[in-house]
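Peer 1: sequence plus the predicted model coming up.
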Amino acid sequence: MPAGLVISAPASGVGKTTLTLALARAWRHRGLNVQCFKSGPDYIDPAFHAAATGRASVNVDSWAMDRGTIAHLVSRGADADVVLAEGSMGLFDGVAARGVSGTGATADIAEMLGWPVVLVIDPSGQAQTAAAIAAGLRDYRPGVRLAGVVLNRVASPRHEDLVRRALNDAGIAVFGALPRHAEISLPKRHLGLVQAEEQAEIGKLIDEAARFVGEHVDLDAVLRSAASWSPQAASNGLNVTPPGQRIALARDAAFSFVYPHMLEAWRAAGAEIATFSPLADEGPDMSADVCWLPGGYPELHAGTIAASARFRAGLRAFAETRPVHGECGGYMVLGTALTDADGVRHEMTGLLGLETSFARRRMHLGYRLAALAAPMPGHQAGARLRGHEFHYSTIFAQPDTPLAVVHDATGAVIAETGSRRGHATGTFFHLIAEDR
């Protein structure tokens, strides 16, 4: 029977991912099968989980998914020895208005699955106050159980002793304390960590993290704190309709933000996926019946995309007779032009009139609920789609017919409606699930 734990923290940026990867790899070195999940709408961390465990990781999201869908997704951990769910942001951070089964907070998943929480606490600039924070998180919400804490970035043995004593007085277990160690820092960029597939030495970095954490954290105590867990039979599957029978999927460093559960759902429904690389100047498979351009980092590769004549010509030819859909970065590439951070304007494919710029950064972040005004691949007009938007582009023009009426998590209508023209459609949000 697998044992489940949630790795969370009071805030972002304190080391949740590093600890999750280190624990997973350390236990794997001991011969245990480890399954990871990511709570919340993060497209990057699941690839790191897979690198650490050798098993595919998927997102679970209480705002966008119902309990049956979450149960279906986590059931893949039934044959594991230990299951780790890595949280997003702080433990209780979610949106103000409840979604399908919660607010998107990591605490929702912990309570729903009955898994205890291991908190990563960074006590930089404080000492006993770290215990007050941990105690507050422990007591904030009935049903969420704290297993203990791992201290990260402690400044000195004296600093560690002060924090440990306070935590012990509060009745909170301390599994270990990590001094600062630059060698296990994961590189970052504006949308989060640099992707796992872009880091040639990722395996060595995870091994070093596992070694370091193994020296400073009681791995046996952490494992004993996990809750025995029997996966519940799911009443329903993923509720995802593939956009076509054969899907041409852009896939490279510029087009990589795809939720793993979406691809699995497409394949489970019998769809075939044929990947191609726009950065390698490849066009979509002309035998496919739909083309999908996911998000990613087109702004970092705008010059290469603009110069990829075969890709652009192939996509235009495909769109003359078949649907093409782009999400976020993919939507920007379907547009007329993209201006990079240096102010250089690059011509895109021109299937839509969208123009965006990264020279004037503006953050767009949050859950989205879209009511389709017209069909898009896999979904009919009137469908209600739940997704998430995160980018730093400024929209200069969005002149085409709106694709949807889009609301944020509070119910407010937003301007990023998506677009449609001919066979081309695009959205700024990444699709997570359809309301059923």
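Peer 2: That came through, no problem. Because the structure is a prediction, the values reported are computed rather than measured. Residues are numbered from 1 along each chain as shown.
Peer 1: only C-alpha atoms from now on, for both contacts and neighbour counts.
Peer 2: Noted.
Peer 1: what sits up against stretch 270-278?
Peer 2: Outside stretch 270-278, the residues that touch it by Cα atoms under 8 Å, 6 or more residues apart in numbering are 242, 244-252, 266-267, 282-285, 288, 305, 308, 311.
Peer 1: in addition, the following structure is provided for comparison:
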Amino acid sequence: MADVPGLLVSAPSSGTGKTTVMLGLLRAFADDGLKVQPFKSGPDYIDPAFHLAAAGRSSFNLDTWSMDEVLLGAVSAQSEGADLIVAEGSMGLFDGVAFPGATGHGSSAETAVRMGWPVVLVIDVSGQAQSAAATALGFATYNPDVQIAGVILNRVASPRHERLTRLGMEQAGLRVLGSLPRRGDLTLPERHLGLIQAVEHPDLDAAIAGYAAFLREHVDLDAIRAAASSVSREPSSASLPTPPAQRIALARDAAFSFTYPHLLEGWRAGGAEIIPFSPLNDEAPDPSADLVWLPGGYPELHGGTLAAAETFRTGLRKHAETKPVHGECGGYMALGEALIDKEGNRHRMAGLLGLVTSYEKRKFHLGYRLATLHEAMPGFAAGTQLRGHEFHYSTILEEPDAPLARVVDAEGAEVPETGSRRGNVTGTFFHLIAEARP
């Protein structure tokens, strides 16, 4: 496989505008005729769908806490045939967990170093001028293994503000790759788990085209492309995760949308047939499927619709009599007895597990998870260790079924969301990323 040059778009912190910069770059380069491969550093569920919309090419997560070297290599190999890689960081460039996982602490800086990608640092210069250079210089020198290709100044208030900020960057020896004037309309809608899903955006293509035009006007695209590079790697025969069944009925709609792209790609590459269906449209899973998989998403926003979906519920129950069903996070909630929404309304769910969850009694659950299975789940035997990530606000009110796993966070502390099993049905609050291989 030929090495594809790449770079990583990051920032000192969340909320600096790096996602709009990322989407604008992807679309601008694609409009120039390049095959652009997007990646996301970290366990983000939402951004890859926006990347796909911007670049026309599936985006994949790269995560050093959850993925070993073999899997990192297999995921990065999805760039084959591309002309350029543009990856998006998560949180601040150096932010990660305290204790290492499979290959690292999960920071975007680790991803950049392992892949050999220079970093384009997006700096929010609101309320400062030359002082912004001190922040950028700190990022440029904090880890000598991280190469900073240059900075994009964001939310610049005036030409004078830009001149002063550029002066500071020049004195610090940092290259300015672009300067974006402050514009209140360059934001993406958000909700409690971050951005809304790409499929829910009222006019996503037009929004991304606007970002691309804005960046084309204010950023040196040629300089950014020229800065891209990568680490030369030997060809690898490493493969993505294998499918848990041959025919997989996958719930797919606005309520069930969060499955890591590398898993789906691995299932397809392994010969599995993925058969989508929509619980919100009251569709039953294909009766010939070997496995029904309910991904995460936002069932708490669709409680009444799901409660009324009798065809879906009947088909799911029929399948579970003889064949496995698995749910992750929102899918796990939908397999339970009931879901209570933010207004306190109780909605009947599938009843295949005794789980009762409440979004009215909100509690934030966020972080990496290492699970050791007490019971088998689709694709994995009892005793297997799995790495994943949990991100939701729902509270468990009742969970009477047998725990599926012992689950700990990135620091080894046990978490009470163990998942559960009843008969052929299993569920977890964490989203599976990878098996934790020795």
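Peer 2: Right, received. Where do you want to start? In this text, all values refer to a predicted model and were calculated from it rather than measured experimentally.
Peer 1: rewinding a little: which ones among the contacts of stretch 270-278 of the first structure are found in helices?
Peer 2: W266, R267, I305, F311 (DSSP state H).
Peer 1: of the residues you listed, select the buried ones using a PyMOL command.
Peer 2: Entered in PyMOL, the line below selects the buried ones among these, by 16 or more other Cα atoms under 10 Å:
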select buried, resi 266+305+311
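Peer 1: what's the farthest-apart pair in the ones in helices among the contacts of stretch 270-278 of the first structure?
Peer 2: Greatest spacing in those, by Cα to Cα: R267 and I305 (28.1 Å).
Peer 1: could you list the buried residues of stretch 117-125 of the second structure?
Peer 2: Those would be W117, P118, V119, V120, L121, V122, I123, D124, V125, for stretch 117-125 of the second structure by 16+ other Cα under 10 Å.
Peer 1: residue in the first structure paired with the third one?
Peer 2: Read that as V119 of the second structure. Under the alignment (TM-score structural alignment), V119 of the second structure pairs with V117 of the first structure.
Peer 1: ok, its match - contacts?
Peer 2: So V117 of the first structure contacts L5, V6, I7, S8, A110, V144, R145, L146, A147, G148 (Cα under 8 Å, 6+ apart).
Peer 1: scan these and report the most crowded one.
Peer 2: Greatest neighbour count in the contacts of V117 of the first structure, by other Cα atoms under 10 Å, goes to V6: 33 neighbours.
Peer 1: wait, that one touches V118, no?
Peer 2: Yes: between V6 of the first structure and V118 there is a contact at 6.1 Å, judged by Cα atoms under 8 Å.
Peer 1: picking that back up, among the contacts of V117 of the first structure, name the ones in helices.
Peer 2: Counting by DSSP H, the contacts of V117 of the first structure contribute A110 to helices.
Peer 1: quick check, F175 of the first structure in a strand?
Peer 2: Yes: under DSSP: H, G, I helix; E, B strand; the rest coil, F175 of the first structure falls within a strand.
Peer 1: one step back: can you put the ones in helices among the contacts of stretch 270-278 of the first structure in JSON lines and add distance to G329 of the first structure?
Peer 2: As requested, these are exported to JSON lines (distance: Cα to Cα, whole Å):
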{"residue": "W266", "distance to G329 of the first structure": "21"}
{"residue": "R267", "distance to G329 of the first structure": "23"}
{"residue": "I305", "distance to G329 of the first structure": "12"}
{"residue": "F311", "distance to G329 of the first structure": "16"}
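Peer 1: can you tell me which of the ones in helices among the contacts of stretch 270-278 of the first structure is closest to H407 of the first structure?
Peer 2: For these, the nearest to H407 of the first structure is W266 (25.9 Å; Cα to Cα).
Peer 1: who's in contact with the residue nearest to that closest one when sequence neighbours are not counted?
Peer 2: Closest residue to W266 of the first structure apart from its sequence neighbours, by Cα to Cα, 6 or more residues apart in numbering: P242 at 4.7 Å. Taking Cα under 8 Å, 6+ apart, we find P242 of the first structure in contact with A265, W266, A269, A271, P377, G378.
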